[in-house]
Structures are given as C-alpha cells and as structure tokens.
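Colleague: I would like the atomic coordinates for the input below:
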Amino acid sequence: MAASSERREEWTPAATDYVLAHGLIGLSLRPLAAALGTSDRMLLYHFDTKDDLVAAVLFESNARAVQAVEALPRSVDLRAAVRDLWSVANSAEFEPCSRLYVEAAALGLLGREPYVSVVREANKRWLGCFVAHLIKSDVPRPIAKRAATVIGAAFLGLQLDAPLDISGAARRRAVADLADAVAALGG
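Modeller: Model prediction:
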C-alpha cells in the first residue's frame, strides 16, 4: 500500500493541474491517465475509485487556494482586506480553482458524493482562511466570522456572474460596494 500512497501523492498535483485545465464535468479517466503517463486501470488501482480521485483533486485545488490566501500580508483595515482577498479570488492563478469549486458545488447540490462532502469541507477551510486573514488584519473575531461569511457568499456570486459580465467595471464596483458594506460591520 505504500507504493500506492506514494503514487497518489505524485499524481494528485498533476491530476489537479489536468482537471483545472479541462474541467470536472465530463472528466474521463483515459485522457487524464494518458496525460499522467499511465493507464486508467493504474489510476483506479492507486485511487480505488474515480470518486476517490476526484475528491483528492478537489482537496488539492482547495489547498492551493487556501495557501494563496494564507500568503497574503496583513491588510490595513477591513475594507482593504476585502480588496486583498478579492485580489486572490480573482487572480488568473486562482480562477481555475474557483471554476472547479463551482462545478463540484453544482454536482453537490444534486446530492452526489464525493461532491457534497468535499464541498462542505472546502467551505470550512475557505471561510476559515478568510477569518484567519481578517483576524491577522486586526478585525475582532466575532466580526471576522460574520464578515467572512458575507465575503465568501459575495465572491461566489461574483464568480458565478463572471462569464456573463462583459466589462470588469461592474465587478470592480461590486467589490468596492462589498468592501464598504463589510466595513460597516466593524462599526
């Protein structure tokens, strides 16, 4: 089993890169395996099931996004924290992770596993890193928790609207309005 674990650890980042580039919905193991230089049978040997592989990819994608937020320096205030968090959520590096999350969340809404469980865990980690960033930026914990919930929900809405938004001006204004609204939570 140690070889299986080593192979999983080796393939998970590469499989995540593949899924981030090609999407989750309609994922086929044969092209993924070919991109990894193996066979679909070997993938299933090391990951047990396609769902197990998908869960590993979703956890890896979420971990990358969380690491990007954790790497942010302290924000000067709550308003700036919203803008700083948006800079990560809206970055070219993070956008594929966000798109993957939306695909998984959609499948989770249909009650499909592993999506329900993985998205629930991803939400906890994502909001937790928002709260940690806000606290690091001297926002009191009770306000940080409330603000993180509002920020997370608004960011998801903005990301869902992204393909429909012709200009970035509306999104920039929405983020500025969000920053003002969230700053009001701080009094």
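Colleague: can we go C-alpha only for contacts and neighbour counts from here?
Modeller: Fine.
Colleague: Against residue 101, how distant is the residue nearest to residue 39 when sequence neighbours are not counted?
Modeller: Of all residues beyond its chain neighbours, the one nearest residue 39 is residue 33 (5.0 Å), with distances taken as Cα to Cα, 6 or more residues apart in numbering. Distance check for residue 33 against residue 101: by Cα to Cα, to the nearest Å, it reads 22 Å.
Colleague: To check against the first, give me the structure of this:
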Amino acid sequence: MPAPIDRDVRVREIRDAAFRLLSERGPAALTIRGLATELGGSSTLVTHFFANRAELLKGITESAIEDYDEEIAQLEQGADARQRLRILLEWMLPLDEEQVRAERGRVMLIGHAESDLNVGEFFVAMDRKMRELLRSHLTGLVDEEDVDETVEFLRVFTNGVVLSVAEHPTLWDTKRQQKLLQHTLELLGVA
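Modeller: Predicted coordinates:
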C-alpha cells in the first residue's frame, strides 16, 4: 500500500518543478507530461492534483500566494516597521540563484499573458498580492496620501530589478541589488 501523500507538500513540489521547467525551457515545456517527467513519475502524479494546464497555473498561483504570507511572517518576526519593509523588498528581489531561476520562469510567462492558459490570471493575482503586501508595509511609514504612489513606485522598482536580473544575472548580483534597494529606501525616507 503506497504511503499517504501530503497534498500541500506535493502541490509545492509540482509548483517548484513548474517554475524550473519555465525558467529552463520556456512555456512550451510546461505540459502535464513534461511536468510529470520532471517530477520522475507518470502524468497522474500531476493530474491527481491538476486536471489540465490551466488548472495547474491557477493552482500553482494559489499555492505560491498562500506560502507568501507564511514566508514573510517568519522572516519579519521581531522586526520594526522599517525593517519589515526592507525584508519584504529583499524578499521580492531575486537575491539568490533559486530566486533568479523562479523569476526567469515568471518572465518567460509574460509573452503568454493573453493566451488561453490562464497566464493573465496568474500575473493579475501575483500583482494584486504584491501590491497588497507593499500597501500593508507602507502604511504608517509614508503619509497616507502617498501610499498608492509609493506602492506604484516600488512595484516598478522591484519589477525593473527582476527583469534586469533575468536579462543580465552576472551584472545584477546580490550586492548591487541591495545597494540599489538601500538607495531607494533612503530616497523614500524610510531607510
């Protein structure tokens, strides 16, 4: 009798494998069969949780968003408001190789945002979550009337760094990203 499968663990494994496939081989490689091969099993390994590609994208989006709150809460334990904002922004940047790989996968999906694969919904949900996180971290640090514009600015900042790292990873090492982040926080008066 096979051992019971922890649904959350398996969904995370599928999600991580999906982002690996996207970053290494592009959106065309993200098929149920390709994902099952990446995971070392048959298609039912994936279809047990996600019936098709559209459902897969929706599921990995939901899984990632659920994990975000837990990850950030752990990182921010004991931090004050300014530290929490810095921690969040560092978390949003691709500061290590695993994050660079994941961001490359997301960048590769951009060209398919208007397809029938629910990729557009992926980007809408992710953007909504990032803006929600930024807004919650900025409240109390910047004047209330400046929160929306500061959220916009920080979304452009983080997206720009992510794209720059995806395009030129050797030019945008951790030190350079953190230096730019520090400058940005100083400009905003929240360093």
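Colleague: what's the TM between chain one and chain two?
Modeller: TM-score for the superposed pair, counting by TM-score structural alignment, normalised by the length of structure 1: 0.71. Supporting figures: 175 aligned residues with a Cα RMSD of 3.2 Å.
Colleague: re the thing from before, state the helix or strand in which the counterpart of the residue nearest to residue 39 of structure 1 in structure 2 lies.
Modeller: Residue-level alignment of residue 33 of structure 1 against structure 2, with TM-score structural alignment as criterion, gives residue 36. Counting by DSSP states H and E, the element that carries residue 36 of structure 2 is helix 32-39.
Colleague: Need the contact partners of the helix or strand following that helix.
Modeller: Going down the chain from helix 32-39 of structure 2, the next helix or strand is helix 44-47, by DSSP H and E. Applying Cα atoms under 8 Å, 6 or more residues apart in numbering, the contact partners of helix 44-47 of structure 2 are 14, 32, 35, 36.
Colleague: picking that back up, ok, residue 33 and residue 101 of structure 1, which is more surrounded?
Modeller: More neighbours surround residue 101 than the other of residue 33 of structure 1 and residue 101, with 24 against 19 (other Cα atoms under 10 Å).
Colleague: isn't that one right up against residue 57?
Modeller: No - when contacts are counted by Cα atoms under 8 Å, residue 101 of structure 1 is not listed as touching residue 57 (10.5 Å).
Colleague: where's the residue nearest to residue 39 of structure 1 relative to residue 148 of structure 1, distance?
Modeller: According to Cα to Cα, residue 33 of structure 1 stands 38 Å off from residue 148 of structure 1.
Colleague: if we can go back for a sec, among the contacts of helix 44-47 of structure 2, which two are most distant?
Modeller: The most widely separated members of the contacts of helix 44-47 of structure 2, counting by Cα to Cα, are 14 and 32 (10.1 Å).
Colleague: The residue in structure 1 that residue 58 of structure 2 lines up against - how many residues pack around it?
Modeller: Residue pairing (TM-score structural alignment): residue 58 of structure 2 is matched to residue 55 of structure 1. For residue 55 of structure 1, the tally of surrounding residues (other Cα under 10 Å) stands at 21.
Colleague: how far away is residue 55 of structure 1 from residue 61 of structure 1?
Modeller: With distances taken as Cα to Cα, residue 55 of structure 1 is found 10 Å from residue 61 of structure 1.
Colleague: Could you do residue 155 of structure 1 as well?
Modeller: Between residue 155 of structure 1 and residue 61 of structure 1 the computed distance is 17 Å (Cα to Cα).
Colleague: When these two are compared, which one has more neighbours?
Modeller: residue 61 (24 against 21).
Colleague: check contacts around that one.
Modeller: Residue 61 of structure 1 makes contacts with 16, 97, 100, as judged by Cα under 8 Å, 6+ apart.
Colleague: Might one say that the last one is in contact with residue 20?
Modeller: Yes - with contact taken as Cα under 8 Å, residue 100 of structure 1 and residue 20 are classed as touching, separated by 6.5 Å.
Colleague: Can you pull the residues that touch both of the two?
Modeller: Taking Cα under 8 Å, 6+ apart as the contact criterion, no residue touches both residue 100 of structure 1 and residue 20.
Colleague: Quick check: which element contains residue 105 of structure 2?
Modeller: Short version, using DSSP H and E: residue 105 of structure 2 is in helix 97-109.
Colleague: Run a quick neighbour tally on the counterpart of residue 162 of structure 2 in structure 1.
Modeller: Residue 162 of structure 2 maps onto residue 159 in structure 1, with residues paired by TM-score structural alignment. Applying other Cα under 10 Å, we find 19 residues neighbouring residue 159 of structure 1.
Colleague: Ignoring the adjacent residues along the chain, who's closest to residue 159 of structure 1?
Modeller: Counting by Cα to Cα, 6+ apart, residue 159 of structure 1 lies nearest to residue 98, which is 7.5 Å off, once chain neighbours are set aside.
Colleague: For the longest helix along structure 2, list every residue counted as buried.
Modeller: Criterion DSSP state H: the longest helix present in structure 2 is helix 53-76. For helix 53-76 of structure 2, burial by neighbour count (16 or more other Cα atoms under 10 Å) applies to 53, 56, 57, 58, 59, 60, 61, 62, 68, 76.
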